[in-house]
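curious how this folds, go ahead:
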Amino acid sequence: MKTHILFDFDGTLVDSAPAILACFSRVLQAHGLSACRAIDAGLIGPPLRQTLEMLSGRSDPELLDALSASFKDIYDTEACLETLAYAGCQATLERLHEQGFTLAIATNKRLLPTQKIITTLGWDGLFAEVFASDSYPGRYADKTGMIGALLHDGAIAPQAAIYVGDTEHDGLAAAANAVDFWPVAWGYGHFASQEQPLQSPQQLLERLVSA
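Below you'll find the model as predicted:
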């Protein structure tokens, strides 16, 4: 029986792309840099520093520190507050919570903006745990380790959990922890034809009932 529903955040519960991509453009402009690749939704998901290195084409630690600081200043104080939830997500989260499921988040986003968005959307109290890329520095290096840490801390049996996400990387991280993965069709990733992504948040409820 599934008792714990673990969620990715960006591209799964919230459409964070517009605010994040605008920040990347502003950061590069502020530092006199040109993007080495298209600034599009394909950038959403990996940790910030990794994305800035890929986008700038630079690996100099001091420059990446400066780019990261600029991004955090712009995003954390202004842009993140404009993030919208996907249609139907709030009602689904509330129903899951009411029905006794334990909800948690495992995201490559940093903790501060994640918590700010949760509060702005009125979702405080819905999630038992929020694990972000920087929640426990040095404890895990990727989402596989993050999900493992979340399971450990919550004493959650893998077979009792589902991880809901929008990319193949989310699926690989779930599989590495023996957790069932339920992909969503509305995020930033793409799945093989044999996958059957959820077409709406409401379908998550329906599939849980029939699982």
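
when you work out contacts or count neighbours from here on, use the C-alpha atoms and nothing else.
Fine.

what's the first helix or strand after the helix or strand in which residue 25 is found?
Element membership for residue 25 (DSSP states H and E) is helix 17-30. Next helix or strand after helix 17-30 toward the C-terminus (DSSP H and E): helix 48-56.

by contact count, what packs against that next one?
On a contact count with 3 or more C-alpha pairs under 8 Å, 6 or more residues apart in numbering; DSSP states H and E, helix 48-56 meets helix 61-77.

tilt between the helix it packs on and helix 48-56?
110 degrees (axes from the mean of the first three to the mean of the last three C-alpha atoms, to 10 degrees).

by contact count, what packs against helix 61-77?
Helix 61-77 packs on helix 17-30, helix 48-56, helix 111-120, going by 3+ C-alpha pairs under 8 Å, 6+ apart.

another sequence for comparison is provided below:
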Amino acid sequence: MNRAASIRFGLVLFDLDGTLCRSEEDIILAWQETLDTLGLSCPRFRSLFRVGPSLQEMTDILFPGISRERKEEIIREFKFRYDNSPFPGTVPYEWADAMLAALKHAGRKLAVVTNKRQGPTRFLLKKFGWETQFDGSFSPDILPGKTLTKPELVSCALKQFDIAPEHIIMVGDTPGDIAAARKNRIPAAAVTWGYGSREELKQARPDLLLTPATWRKLLQ
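Here you go, the predicted model:
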């Protein structure tokens, strides 16, 4: 986990949920409203639900074998419920403001790479006062008519910034974030304060494993 220890990063790509903010309260509420509206039951919701997977992936996890038409109905309803939320329960981690400010002060470029769609992402960046901190934002719906995966979003970010891949790092809280970095051959950092367990993050073999006390390694 030390391949990136001596690299000076010019661009830091941040996942959003579980990396910069706590968001499960509002996501769970939108799921509950979706299931109530559509008359669906998911007895194992609490044990199956996770923050991090895309909406399509989470729908498959909660309702395996469901028809394509029903899946599309669930996704549409969730998008409506979640995207129109004021997000009262979504809050930044205590150290997020200091982390972003320190990186910007050090001359780093910052971008958000998230499975959250553009509307909620922009709303939250504005709510948290982070609009000026980020040089780019990449969500699954940035290209009309397509739904991009996390690896594809990282690829889009790499194309936008004229920075050598070895000087770009992806920071996230789940193995999916680490895998997206690996797919694009850039270093990856896993944060220990998010929704991925420390054990599964270690198994994903990130280049850096960050705690609230060690995130300043990103300034190297």
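
quick one on the thing from earlier: dump the helices and strands packed on helix 61-77 of structure 1 to JSON lines, plus distance to residue 78 of structure 1.
Below are those laid out as JSON lines (distance: least, C-alpha to C-alpha, whole Å):
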{"stretch": "helix 17-30", "distance to residue 78 of structure 1": "9"}
{"stretch": "helix 48-56", "distance to residue 78 of structure 1": "17"}
{"stretch": "helix 111-120", "distance to residue 78 of structure 1": "10"}
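
re earlier: ok, average deviation of the helix holding residue 25 of structure 1 from structure 2?
After superposition onto structure 2, helix 17-30 of structure 1 sits on average 1.1 Å from its aligned residues (mean C-alpha distance after the TM-score superposition for structure 1).

residues in contact with that helix?
Contacting residues not belonging to helix 17-30 of structure 1 are listed as 10-11, 34-35, 39-41, 44, 52, 56, 67, 70-71, 74-75, 79-80, 82-83 [C-alpha atoms under 8 Å, 6 or more residues apart in numbering].

tilt between that helix and helix 61-77?
Using the same axes, to 10 degrees: helix 17-30 of structure 1 against helix 61-77 is 140 degrees.

which residues in structure 2 does helix 17-30 of structure 1 align to?
Aligned using TM-score structural alignment, helix 17-30 of structure 1 spans residues 24-37 in structure 2.

next, the buried residues of the matching stretch.
Neighbour-count burial for stretch 24-37 of structure 2 flags 24, 26-32, 34-35 (criterion: 16 or more other C-alpha atoms under 10 Å).

so which of those residues comes closest to residue 169 of structure 2?
The closest of these to residue 169 of structure 2 turns out to be residue 24 (C-alpha to C-alpha; 25.0 Å).

surely residue 128 of structure 2 meets residue 92?
Yes. Assessed by C-alpha atoms under 8 Å, residue 128 of structure 2 is found in contact with residue 92 at 7.3 Å.

alignment lookup: residue 73 of structure 2 to structure 1.
Match for residue 73 of structure 2 (TM-score structural alignment): residue 66.

ok, its match to residue 156 of structure 1 distance?
39 Å (C-alpha to C-alpha, to the nearest Å).

return the residues in contact with residue 3 of structure 1.
Taking C-alpha under 8 Å, 6+ apart as the test, what residue 3 of structure 1 contacts is 100-102, 160-161.

what does it correspond to in structure 2?
Aligned partner of residue 3 of structure 1 by TM-score structural alignment: residue 10.

try residue 107 of structure 1
Matched by TM-score structural alignment, residue 107 of structure 1 corresponds to residue 114 in structure 2.

now the contacts of residue 3 of structure 1: which count as buried?
101-102, 161.
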